[in-house]
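Enquirer: 3D, please:
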Amino acid sequence: MTIAFVTGSTGLLGNNLVRLLLAKGWHVKALARSATKFQAQFADLPALAIEPIVGDLLDPATFSRHLRGVDVVFHAAAYFRESYQGGAHEEALMRVNVDGTRQLLLAAAAAGVTRVVHTSSIATLRNATGVTLQEDDLAAPEDAVDAYYRSKILCDQVVAQFAHEHPSMRVATVIPGWMHGPGDEGPTSAGQFIRDFLSRKLPGVVDASFSVVDARDVAQVMLAAALQGQAGRRYLAAGRAMHMRNLMAAMAQVTGIPAPMRRLPRALLTAIALVQEAYARLTGRPVLLSLATVNNIGRDRSRRFSDQRIREELGIQFRPLEDTLRDAVAWHRSRLSPRTAS
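Expert: As a prediction, the model looks like this:
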């Protein structure tokens, strides 16, 4: 039986990856910071199907002994959602995304693990208009639009350097876009978008495009990268580029809820974000719209990403968007009150 160690196991990508591995007959050691979150996420699975490891990425002593005998480490943990809730998060981003990844890789090497699949982000790719970006069109840290983007760029540099220094280990990297799908307990920004749409809280449409991908498809790419991927290779799983108005229209078709039509100008979003950031500093509470989010909306408006490598080398294609949204909506509706999810 092949043994996997999955970080970020309770997250949107992590839990779908765990379920895929279990379905393929793997033994899964699932790292989670909270036993409560673990139990909530995997309550539907048989107790013996998965081995929970309660630990912290920043404290290798809490998980390093569990790496012995592991065939593949899937690194899906990251500090992400909190960094878009207002305020400054650079220290935490660097500590978790950069230093935490470095410590995990060193612990895996010390335990004799030979394969690692690292989860990156389209944040690591350069900003370009009129071209289709490939896996190795890398951005520089000084070009990052915010601290999260910078942390992911630096994290990928750590992974690349580690792979260079440990040629006996096969390290591959998967680069997802904006992930949607069932199992989004967080919720992520995608899950919050769906919940806000269901509860009719979205005030209008922003002039923005996104690369939308099913987390289950990203999990398939992760598994294929572990089994077939080349050492040092990067695999883009960004999904389909689409404007927010088209995503809203698809949501309306799936849910039966009319999509908001009012256009929200960038200047209005910036003003709202500034007020929200001031609110965050005064209260310490998360915001509905941060400056980092507004900056990302402007940056990702025109980027397009290639799926050629995952099609040709891994044999993977993305499922229909309607299937992704339908399953995600059904999952979120099951967790919202009937009145909210109408």
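Enquirer: going forward, measure contacts between C-alpha atoms and count neighbours the same way
Expert: Fine.
Enquirer: Next up, the contacts around the closest residue to Ala140 other than its chain neighbours.
Expert: Spatial nearest neighbour of Ala140, chain neighbours left out: Ile153 (7.0 Å); criterion: C-alpha to C-alpha, 6 or more residues apart in numbering. Applying C-alpha atoms under 8 Å, 6 or more residues apart in numbering to Ile153 gives the contacts Ala123, Thr124, Ala139, Ala140, Pro141.
Enquirer: can you give me the strands for the stretch 101-250 of the chain?
Expert: 115-119, 132-133, 170-176, 178-180, 205-206, 209-214, 234-237, 240-243 (DSSP state E, counting those that start in this stretch).
Enquirer: One more, please, to line up against the first structure:
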Amino acid sequence: MAVAFVTGGSGFVGGALIRRLVADGWQVRALARSERSARAVTVAGAEPAAGDLDQVDALATGAGSADVVFHCAAFVKQWGRREEYLRGNVTGTRNVIEACRRAGVPRMVHVGTEAAMLAGEPLIDINEDTPLRPDSKSLYCSTKAMAELAVREANGGGLRTVVVRPRLVWGPGDATILPALVEAVREGRFRWIGGGRHLTSTTYIDNAVHGLVLAATARDPGPSYFVTDGPPVVFRDFIGELVGTQGVTIPDRGLPPAVARFVAVAAEGAWRVLRLPGEPPITRTAVWLSALECTVDISRATNELGYRPPVTREQGMAALSSPP
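Expert: As a prediction, the model looks like this:
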């Protein structure tokens, strides 16, 4: 029986991954930094392993005898202190790498993101050769790029590292993107930046997990792979349908991109200088992720991993529309 150790198992992607691995017959342990996390990973089917990303010894214990470590944990908020992003995305990743080496784990699969290439310009038909942007002015984007660079540099010496990058992960269990969109619409805060008619790639949760499993089980995987739902769609159409699964209709209200960028930069500056509580009403990361075209070429995953999205967008939307 194959053994996996999962970080971030109480989250959206990590929880879905645990359920898939257990269904496939894997024995799964998952990092749990709290009683709540322990309950969540237990319900998903994993054995909880106490610890957090700061504790290399605990990580190495959890990874003991594992065939694969899946690193799904990350600091994904659109606003936070620099040290929070560095700790959650960079130092945490390096600690997982060190734990893999101490435990003699042969393979590590890291959950990456197209945001690691994002620095304020559209990403059109990008592939695995598109440069990472650790210099991005978005802390989330820059630290995810730093984390991936660390994973790539760790490849070798008995440890094979692979990065799988889904774009805009959605589906049942999402506690971040869809709830935030629904709340913004209901409170009258939602605006289409630039009209929202640009193209976007998307990745249903089961498709993202499928890519992770393929990367873990491939005989000789490459360093990184993009996985998506297939051909891109119009952002406005996708988001409208996504929110519509919750019985919500988005009004036709727009905001010019230049205004959105100015407000985001000004808001971030005010929050940093004045140390205001909570999050700014809009951040540059939010503007980039929602207003810039992002289309992804998945031919490398198709050709080298045999990746085909097992769930269509139509099937995913139907799953979201169905009662739990």
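Enquirer: TM-score of the superposition?
Expert: Scored against TM-score structural alignment, normalised by the length of structure 2, the superposed chains reach a TM-score of 0.85; 316 aligned residues with a C-alpha RMSD of 2.8 Å.
Enquirer: so of the strands of the stretch 101-250 of structure 1, which one's packed in deepest?
Expert: Sort those by mean neighbour count, taking mean count of other C-alpha atoms under 10 Å, and strand 234-237 sits at the top with a mean of 28.
Enquirer: that older thread, got the strands of the stretch 101-250 of structure 1 as a markdown table, with distance to Leu227 of structure 1 columns?
Expert: Converted to a markdown table, these look like this (distance: least, C-alpha to C-alpha, whole Å):
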| stretch | distance to Leu227 of structure 1 |
| --- | --- |
| strand 115-119 | 9 |
| strand 132-133 | 25 |
| strand 170-176 | 10 |
| strand 178-180 | 22 |
| strand 205-206 | 40 |
| strand 209-214 | 20 |
| strand 234-237 | 13 |
| strand 240-243 | 25 |
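Enquirer: Out of those strands, which gets nearest to Asp99 of structure 1?
Expert: strand 115-119 (14.0 Å; C-alpha to C-alpha).
Enquirer: now for the residue nearest to Ala140 of structure 1: what does it line up with in structure 2?
Expert: Structural alignment (TM-score structural alignment) places Ile153 of structure 1 against Ala145 in structure 2.
Enquirer: Regarding structure 2, what is its longest helix?
Expert: When structure 2 is parsed with DSSP state H, its longest helix is helix 257-274.
Enquirer: Not counting that helix itself, show me its contacts.
Expert: By C-alpha under 8 Å, 6+ apart, helix 257-274 of structure 2 touches Ile193, Gly194, Leu276, Pro277, Glu279, Pro280, Pro281, Ile282, Thr283, Arg284, Val287, Ala291.
Enquirer: Which residue, neighbours along the chain excluded, lies closest to whatever residue of structure 1 lines up with the first one?
Expert: Right, the one you point to is Ile193 of structure 2. In structure 1, the residue paired with Ile193 of structure 2 is Val206, using TM-score structural alignment. Closest residue to Val206 of structure 1 apart from its sequence neighbours, by C-alpha to C-alpha, 6+ apart: Leu264 at 5.1 Å.
Enquirer: for Val209 of structure 2, same thing?
Expert: In space, Val209 of structure 2 is closest to Leu17, 5.5 Å off (C-alpha to C-alpha, 6+ apart).
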